[in-house]
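K.L.:
Sharing a model that was predicted from the sequence below.
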Amino acid sequence: MELLRNAVRPYAWGSRTTIPELLGRPVPAPHPEAELWMGAHPGDPSHVIGPDGTERSLLELVEADPVGQLGKSCAGRWGGRLPFLLKILAAEEPLSMQAHPSAAQAAEGYKREESARIPRDASNRNYPDPTAKPELVCALTEFHALAGFRDPERTIALLKAIETPGLAKYAVLLEAQPDPAGLRALFTTWITLPQAALDELLPEVLDSCVKHVRERGEFSVECRTILELGESHPRDAGVLAALLLNRLTLSAGEAIYLPAGNLHLYLHGTAVEILANSDNILRCGLTPKHVDVPELLRVVDFACGEMPVQSGERGSVDGPSAGKSASDRRLSVYRTDAPEFELSRIEWEAGDDGEIAVHDVGPQILLCTAGGLLVTADDGEQVELRRGQSVWLPAADPAVRVRPLSGERTQVFRATAGTC
């Protein structure tokens, strides 16, 4: 059981206040800070801090003793690699629109690009590793996103509400086939439009969105989002693609799960994100980075409808609880079908100092996001966890118990491997 020192990723879309404030550093930071990484990702692994203050890369620890750090089952299934990466995500501006491959697509794509001898760090490389990249994002503040294709009937209503001469034919196209196949046809048409056609259509769409917002139309939130994206990327087909996606506003504690093929775009807010330990991204647009349209179309899932929003399943950390004890009500588990990870949230209201057992089920990271926490192992070892701090619990360590350090509201997120 050791504290972690974690890497901060300074992407341009990040916030200059959120992560520094969480870590107790001066605000604002000199540059945007977008993500705080907790895990054993080769690009920026966490470092464990020993009792004497010395540090060692978590990646090195896992590679040196995969069974002790991960457990026999987890190490065997994932080839001695920690299968998940935990993050704090602080989005001040929209990210790129993207989707991630399934395990089979990633393995095939990686093999193909290796055979073509495309360097793994090349800008046109789609598959730097052979693994899937499902992810789940849980809001810490109000969090805004586009995710999954909206029901076609609602999208037809949106297109008609902002109809322009250039847009009318596309509404007719989807109206003739209001299903996933029709969405695929319209999406493909839009992201392959010649730049000259985009330069003619996009200003029409943006002007109509302005009018719709001024008139306080039914789709004002969606139109404001299109205007925001259009201002940053005035000649990008991704602005049109955004018209097809569900517009979501998550409250703190709410989460969405993004399986393989889900087209999504994080807009603004702070969240805890857990994902498979992979770098495989197929971008759609709203970015200067590489966009491979044929490969994107092979990966994107055009299933449509409302995007499920989770609040967490109440119960014990390691499974649903049949009881109604006070400790159960502190626990929320975000269930997915991802074998790489599971995310839980434990929360104490002010004045509650009850202790909760965290069962020993394999490698774990605990991240404190509010208040302070005392982590006590069954062998008597203790670690204090302050807001913004995290601790690594190897599989070989004894089980631990957690409780607040004081009477203030306390919150901790727990990342584990999925069913190994």
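P.N.:
Arrived safely. Numbers count the residues shown, from 1 in each chain.

K.L.:
only C-alpha atoms for contact and neighbour calcs from this point on.
P.N.:
Will do.

K.L.:
in stretch 249-264, what counts as buried?
P.N.:
249-250, 253-264 (16 or more other C-alpha atoms under 10 Å).

K.L.:
thinking Ser344 is in contact with Arg414, fair?
P.N.:
Yes: counting by C-alpha atoms under 8 Å, Ser344 touches Arg414, with 5.0 Å between them.

K.L.:
Give the burial count for the nearest residue to Ala176 once chain neighbours are set aside, as a bare number.
P.N.:
Here the nearest residue to Ala176 in space, its sequence neighbours aside, is Gly182; by C-alpha to C-alpha, 6 or more residues apart in numbering that works out to 7.8 Å. Gly182 sits with 17 neighbouring residues when counted by other C-alpha atoms under 10 Å.

K.L.:
What is the subsequent helix or strand relative to the host helix or strand of Gly182?
P.N.:
Per DSSP states H and E, Gly182 falls inside helix 180-191. For helix 180-191, the succeeding helix or strand toward the C-terminus, using DSSP H and E, is helix 195-214.

K.L.:
helices and strands around the next helix or strand after that following helix, which ones?
P.N.:
Using DSSP H and E, the helix or strand that follows helix 195-214 towards the C-terminus is helix 220-232. Judged by 3 or more C-alpha pairs under 8 Å, 6 or more residues apart in numbering; DSSP states H and E, the packing partners of helix 220-232 are helix 195-214, helix 238-241.

K.L.:
what's the most buried one of the ones you listed?
P.N.:
Burial of the helices and strands packed on helix 220-232 is given as mean neighbour count (mean count of other C-alpha atoms under 10 Å); helix 238-241 ranks first at a mean of 23.

K.L.:
what sits against the residue sitting furthest away from the middle of the chain?
P.N.:
In the chain, the greatest distance from the average C-alpha position (C-alpha atoms, centre = their mean) is reached by Pro165, at 37.3 Å. Listed by C-alpha atoms under 8 Å, 6 or more residues apart in numbering, Pro165 has no contact partners.

K.L.:
how close does it sit to Ser208?
P.N.:
Between Pro165 and Ser208 the distance is 11 Å, computed by C-alpha to C-alpha, to the nearest Å.

K.L.:
picking that back up, for my notes, confirm the residue farthest from the centre of the chain occurs in a helix.
P.N.:
No: looking at Pro165 with DSSP: H, G, I helix; E, B strand; the rest coil, it is coil, so not inside a helix.

K.L.:
returning to what we had before: and of the buried residues of stretch 249-264, the nearest to Ser102?
P.N.:
Ala260 (4.9 Å; C-alpha to C-alpha).

K.L.:
Alongside the first one, take a look at this:
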Amino acid sequence: MELLRNAVRPYAWGSRTVIPELLGNPSPADHPEAELWMGAHPGDPSTLVGADGAERSLLDVVANDPDSQLGTTCTRLWGGRLPFLLKILAADEPLSMQAHPTAEQAREGYAREEGAGVPRDAGERNYPDPTAKPELVCALTEFHVLAGFRDALRTVELLRAIEPPSLSSYIDLLAGQPDADGLRALFTTWITLPQQTLDEVLPDVLSACATHADAGGEFATECHTIVELGERHPRDAGVLAALLLNRIVLRAGEAIYLPPGNLHLYLRGTAVEILANSDNVLRCGLTPKHVDVPELLRVVDFADGDMPVLRGECAAGCDRMLVYPTDAAEFELARLYWRAGDAGEARLPYAGPRIVVCTQGSVVLRGVDGSAREVELAKGSSVWLPASDPEIALWPADAGADCHVFCATPGKA
């Protein structure tokens, strides 16, 4: 059981206050701080801070002794690699619209680009590794997302409510086939529009959305979002694509699971994100980065309907622990919480590699057999628990304050 020192990623869409204040650093920071990475990602691995203050790369520690660190089952399944990456996201501005491949698509795409000699760090590379990248995001504050295709009939209602003249033929296209195939046809048409046509359509759409939003229409929230995206990306087909997606607001503690193929866009807010340890991203737009439309169309899942909001399921034997179940083999996320005045003990789930991060209050961790050292996690601190550690108990360091902790593990094999 060792404390982690984690990398902060300074992307332009990040917040200058959220992560600095979480870590107890000066706020506001000089530059936006978007993501705090906890794990063994080769691009920015965490370091282990020993009792003597010495630091070692978690990536190297896992590589040098995978059976002890990950356990034999995890090592066998994932080739000696920690299969998940845990993050804190702090978004002040929208990210790019994107989707991620299935495991089969990733393996095939990786082999194809390797065979073609595309450098792994090339801007046009779609598959820098051969693995899937499912994600789950759990809100710490109100968190705004576009994710998954809205029910096609409901999207027809939205488009007819704003009724920009330039979209009439496209509305008829979806109304005539209000299902996944119709969404595929409309989406494909929009993201392949010639730039000259797009430059004529987008202003008309943004004007119609602004009028609907100002009038407080039924789809005012969705229209506000389209106007915001259009102001940031005035010539981008991703703005039209955003009209097709579910607009979701997560409250603190609520989560959504983004399986392979799900088209999504984080808009703003603070959240914990857990994802497979992969860099495979197919972008749709709202970014200056490479957009490979044919490959995107191979990956995107056009199934429509509401996105399920996960509120967590109580873990067996512990009513202060909620688990967010998914079908992802790479990860599972649990949230533990104590209300002020509750000093009760909890036991961490799953005897495997774990990362624990405290997002509110402070918590004490100790091995139940007395062999592991006791560690206190303050807000923003995290700890690595290898598979070889004993069962871990934890409780609030200050029972007079609320305490929130997240625990990341591999998924159930």
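P.N.:
Everything's here; your move. What you see is a predicted model, and the numbers here were worked out from it, not measured in a lab.

K.L.:
Strands - which of the buried residues of stretch 249-264 of structure 1 land there?
P.N.:
With DSSP state E as the criterion, strands contain 249-250, 255-258, 264 from among these.

K.L.:
and the two most separated of these?
P.N.:
Top of the distance list for those (C-alpha to C-alpha): Thr249 and Leu258, 15.3 Å.

K.L.:
Tell me how far the residue lying closest to Cys318 of structure 2 once chain neighbours are set aside lies from Leu385 of structure 2.
P.N.:
Nearest residue to Cys318 of structure 2 in three dimensions, chain neighbours excluded: Ala346, at 6.8 Å (C-alpha to C-alpha, 6+ apart). Using C-alpha to C-alpha, Ala346 of structure 2 is found at 16 Å from Leu385 of structure 2.

K.L.:
same check, this time on Thr131 of structure 2
P.N.:
For Thr131 of structure 2, the distance to Leu385 of structure 2 equals 24 Å [C-alpha to C-alpha].

K.L.:
With His233 of structure 2 instead?
P.N.:
Going from His233 of structure 2 to Leu385 of structure 2 by C-alpha to C-alpha gives 43 Å.

K.L.:
neighbour count winner among these two?
P.N.:
Taking neighbours as other C-alpha under 10 Å, His233 of structure 2 and Leu385 compare with Leu385 leading, 22 against 16.

K.L.:
what sits against the residue opposite the more buried one in structure 1 once aligned?
P.N.:
Taking TM-score structural alignment as the criterion, the aligned counterpart of Leu385 of structure 2 in structure 1 is Leu393. Counting by C-alpha under 8 Å, 6+ apart, Leu393 of structure 1 touches 1-2, 363-366.

K.L.:
now for those residues, which pair is the farthest apart?
P.N.:
Glu2 and Pro363 (12.3 Å).

K.L.:
neighbour-wise, which of the two wins?
P.N.:
Pro363 (23 against 17).

K.L.:
Would you confirm that the residue nearest to Cys318 of structure 2 contacts Pro396?
P.N.:
No: checked against C-alpha under 8 Å, the pair Ala346 of structure 2 and Pro396 is beyond contact range at 9.7 Å.

K.L.:
Look at the residue nearest to Cys318 of structure 2 and say how many residues are nearby.
P.N.:
Counted with other C-alpha under 10 Å, the neighbours of Ala346 of structure 2 add up to 20.

K.L.:
Distance check, the counterpart of it in structure 1 against Arg401 of structure 1.
P.N.:
Under the alignment by TM-score structural alignment, Ala346 of structure 2 pairs with Ile356 in structure 1. Using C-alpha to C-alpha, we find Ile356 of structure 1 at a distance of 5 Å from Arg401 of structure 1.

K.L.:
cool, Thr131 of structure 1 as well?
P.N.:
Look at Thr131 of structure 1 and Arg401 of structure 1: by C-alpha to C-alpha, they are 33 Å apart.

K.L.:
So which of those two has more stuff around it?
P.N.:
Neighbours per residue (other C-alpha under 10 Å) separate Thr131 of structure 1 from Arg401, with Thr131 holding more: 24 against 15.

K.L.:
Tell me who's in contact with the more buried one.
P.N.:
Shown in contact with Thr131 of structure 1 (C-alpha under 8 Å, 6+ apart): 102-103, 106-107, 278, 280.

K.L.:
Keep only these that stay in contact in structure 2.
P.N.:
When you map the contacts of Thr131 of structure 1 onto structure 2 and apply both residues aligned by TM-score structural alignment, their matches' C-alpha atoms under 8 Å, the shared contacts are 102-103, 106-107, 278, 280.

K.L.:
Cross those residues against helices and list the overlap.
P.N.:
If you go by DSSP state H, the kept ones among the contacts of Thr131 of structure 1 have 103, 106-107 in helices.

K.L.:
Tabulate those residues (JSON lines), appending distance to Pro119 of structure 1 and neighbour count.
P.N.:
Below are those laid out as JSON lines (distance: C-alpha to C-alpha, whole Å; neighbours: other C-alpha atoms under 10 Å):
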{"residue": "Ala103", "distance to Pro119 of structure 1": "21", "neighbour count": "15"}
{"residue": "Ala106", "distance to Pro119 of structure 1": "16", "neighbour count": "24"}
{"residue": "Ala107", "distance to Pro119 of structure 1": "16", "neighbour count": "16"}
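
K.L.:
Pick the one among the contacts of Thr131 of structure 1 closest to Gly351 of structure 1.
P.N.:
Among these, Ser278 lies closest to Gly351 of structure 1 (C-alpha to C-alpha), at 40.4 Å.

K.L.:
where does that closest one sit relative to Asp207 of structure 1, distance-wise?
P.N.:
To Asp207 of structure 1, Ser278 of structure 1 is 40 Å away according to C-alpha to C-alpha.

K.L.:
Show me what whatever helix or strand Ala393 of structure 2 lives in is in contact with.
P.N.:
Assessed by DSSP H and E, Ala393 of structure 2 sits inside strand 392-396. Identification of contacts with strand 392-396 of structure 2 by C-alpha under 8 Å, 6+ apart yields 338, 343-348, 361-368, 403.
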